[in-house]
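Chemist: With the input below, show me the fold.
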Amino acid sequence: MKTHLVREIMTKDVVSVRTYTPFRLVASAMLGHDVGAVPVVDALGHPVGMVSRTDLLAKRAHLGHGPLGSVWERITARGRRTEAAAQGATAARLMSHRAVTVTPEDTVFRAAYLMRRHDVSHLPVVDKRGIVVGIVSRGDLIGEFMREDKPIREDVLTEVLAGRIEDPDEVEVTVESGVVTLEGRVRMASDALYLVEASRRIAGVVDVVDLLRWTTDDRRPQVSPLF
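Modeler: Modelled structure (predicted):
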């Protein structure tokens, strides 16, 4: 089954800055190219950090927090980062000091996982040399869910059912607003489990409704402990 890769959704025309790039030029690069973040790279093009629009806003946020905000800036990691970024005049002072990266051959699932785990909105895409060749944003991943229902259904039929089910006509596949419904009878319980999980991996699928039945339950029995 085809798995969608980062190279299929990434932006290849990457706007990057160097550590010494002044604040105003960083802001100009973001606004001029309508991007939410830019990688900070070294002389060879390796990412050393990221600067987002939120980092640029630290200068204004720092001035508007009041007395309680001063405490927040001192006792929390995000607060201390806001205070540091507020004093920054170059990309080196504004950036996060750890760029979470992916490669063009990573799956979109891997990219989504890293964004959620590290709470970031953009991932630089690096090649085998570690050089930035693209960037992936949350919008790129969310855009996948805008696929039409018809091609989603076709992918389920050709990439999931074909080759797994002896008679694909035994399973009815409907798709509405990205929600796939599988209904019918298959021979093995393991087949039903596969169809559901594989359908979830199709680009654009929001959810899968499982209405499948099976003739033989070939799942391994769950043995309860004696004590």
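Chemist: drop to CA atoms for contacts and neighbour counts, all remaining ones
Modeler: Noted.
Chemist: What segments of the protein are strands?
Modeler: 17-18, 37-41, 47-52, 122-126, 132-137, 171-176, 179-188, 207-216 (DSSP state E).
Chemist: Quick one: closest of those to residue 84.
Modeler: Ranking the strands of the chain by proximity to residue 84 (CA to CA) places strand 47-52 first, at 13.0 Å.
Chemist: Can you spell out which helices and strands pack onto that closest one?
Modeler: strand 37-41 (3 or more CA pairs under 8 Å, 6 or more residues apart in numbering; DSSP states H and E).
Chemist: Report all helices and strands that the strand it packs on contacts.
Modeler: strand 17-18, strand 47-52.
Chemist: Spatially central residue for the protein, please.
Modeler: Taking CA atoms, centre = their mean, the centroid of the chain lies closest to residue 112, which sits 2.3 Å from it.
Chemist: how about it, what does it touch?
Modeler: 138, 141 (CA atoms under 8 Å, 6 or more residues apart in numbering).
Chemist: Distance of it relative to residue 106?
Modeler: 11 Å (CA to CA, to the nearest Å).
Chemist: for comparison, sequence B:
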Amino acid sequence: MRHRSVADLMTPFVVSVQRGTPFKEIARLLKEFDISAVPVVDEAERPVGVVSEADLLRKPTSDSGTNTAAGLMTSPAITAQPHWSVVRAVRVMRKHQVKRLPVVDAAGRLIGILSRSDLLQLFLRRDHAIQEEILEDVLTRTLGLRPSALTVEVTDGLVTLSGTVSRHSLVPIVLRLCQSVDGVVDVVNRLDYEQDDMSVDTRTAH
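Modeler: Got it, this is the predicted structure:
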């Protein structure tokens, strides 16, 4: 069961600028390529910041330094690596309250960009495809469970699990694996279990 990574979703073609790129050139690039921000890179193509539409809309001052990328950018650049899981990328975006992540290679060079619109691709999967992956990959192949013992319903990415598993300890495992499936928005747990193997037996505890 393979889940998509940052490398799978990122846009490999990136419009970037240098520290000295002037205000008007940045504005032209945003309009020409229909994008809302550009990474600012150094001489080695390593991101040092990002200039967004919001940055450009700030009123320029008489200081000429604010009319170049170096003076306009938000710095440092919050970056991602191509092998990251999508979940990790989303967490970083939320933590730093950014809408996009420049993606860098092992040497820190810019190789792509991941935006929130790229991430939305995950949630455009059909419910049937999500249900099929949970039944075949998660329950049958990964966990070795009988699909007939469980019911998987998917509505607009919301997964509802019902039925009975053999042990209580399997429930959090099933939930975690289902939540990691591409396109799943949330999981509703209605699972029951035959054996409670998560309760501590005080008679044998020391």
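Chemist: picking up where we left off before, with distance to residue 150 of structure 1 added, can I get the strands of structure 1 in a markdown table?
Modeler: Output for those, formatted as a markdown table (distance: least, CA to CA, whole Å):
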| stretch | distance to residue 150 of structure 1 |
| --- | --- |
| strand 17-18 | 42 |
| strand 37-41 | 34 |
| strand 47-52 | 37 |
| strand 122-126 | 30 |
| strand 132-137 | 26 |
| strand 171-176 | 7 |
| strand 179-188 | 11 |
| strand 207-216 | 15 |
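Chemist: possible to save these as JSON lines with distance to residue 83 of structure 1 and mean neighbour count?
Modeler: Formatted as JSON lines, the strands of structure 1 follow (distance: least, CA to CA, whole Å; neighbours: other CA atoms under 10 Å):
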{"stretch": "strand 17-18", "distance to residue 83 of structure 1": "22", "mean neighbour count": "22"}
{"stretch": "strand 37-41", "distance to residue 83 of structure 1": "19", "mean neighbour count": "27"}
{"stretch": "strand 47-52", "distance to residue 83 of structure 1": "15", "mean neighbour count": "24"}
{"stretch": "strand 122-126", "distance to residue 83 of structure 1": "22", "mean neighbour count": "26"}
{"stretch": "strand 132-137", "distance to residue 83 of structure 1": "25", "mean neighbour count": "24"}
{"stretch": "strand 171-176", "distance to residue 83 of structure 1": "47", "mean neighbour count": "18"}
{"stretch": "strand 179-188", "distance to residue 83 of structure 1": "44", "mean neighbour count": "19"}
{"stretch": "strand 207-216", "distance to residue 83 of structure 1": "41", "mean neighbour count": "15"}
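Chemist: Any idea which of those strands gets closest to residue 66 of structure 1?
Modeler: strand 47-52 (23.7 Å).
Chemist: and the closest one, how far from structure 2 on average?
Modeler: With mean CA distance after the TM-score superposition for structure 1, strand 47-52 of structure 1 departs from structure 2 by a mean of 0.6 Å once superposed.
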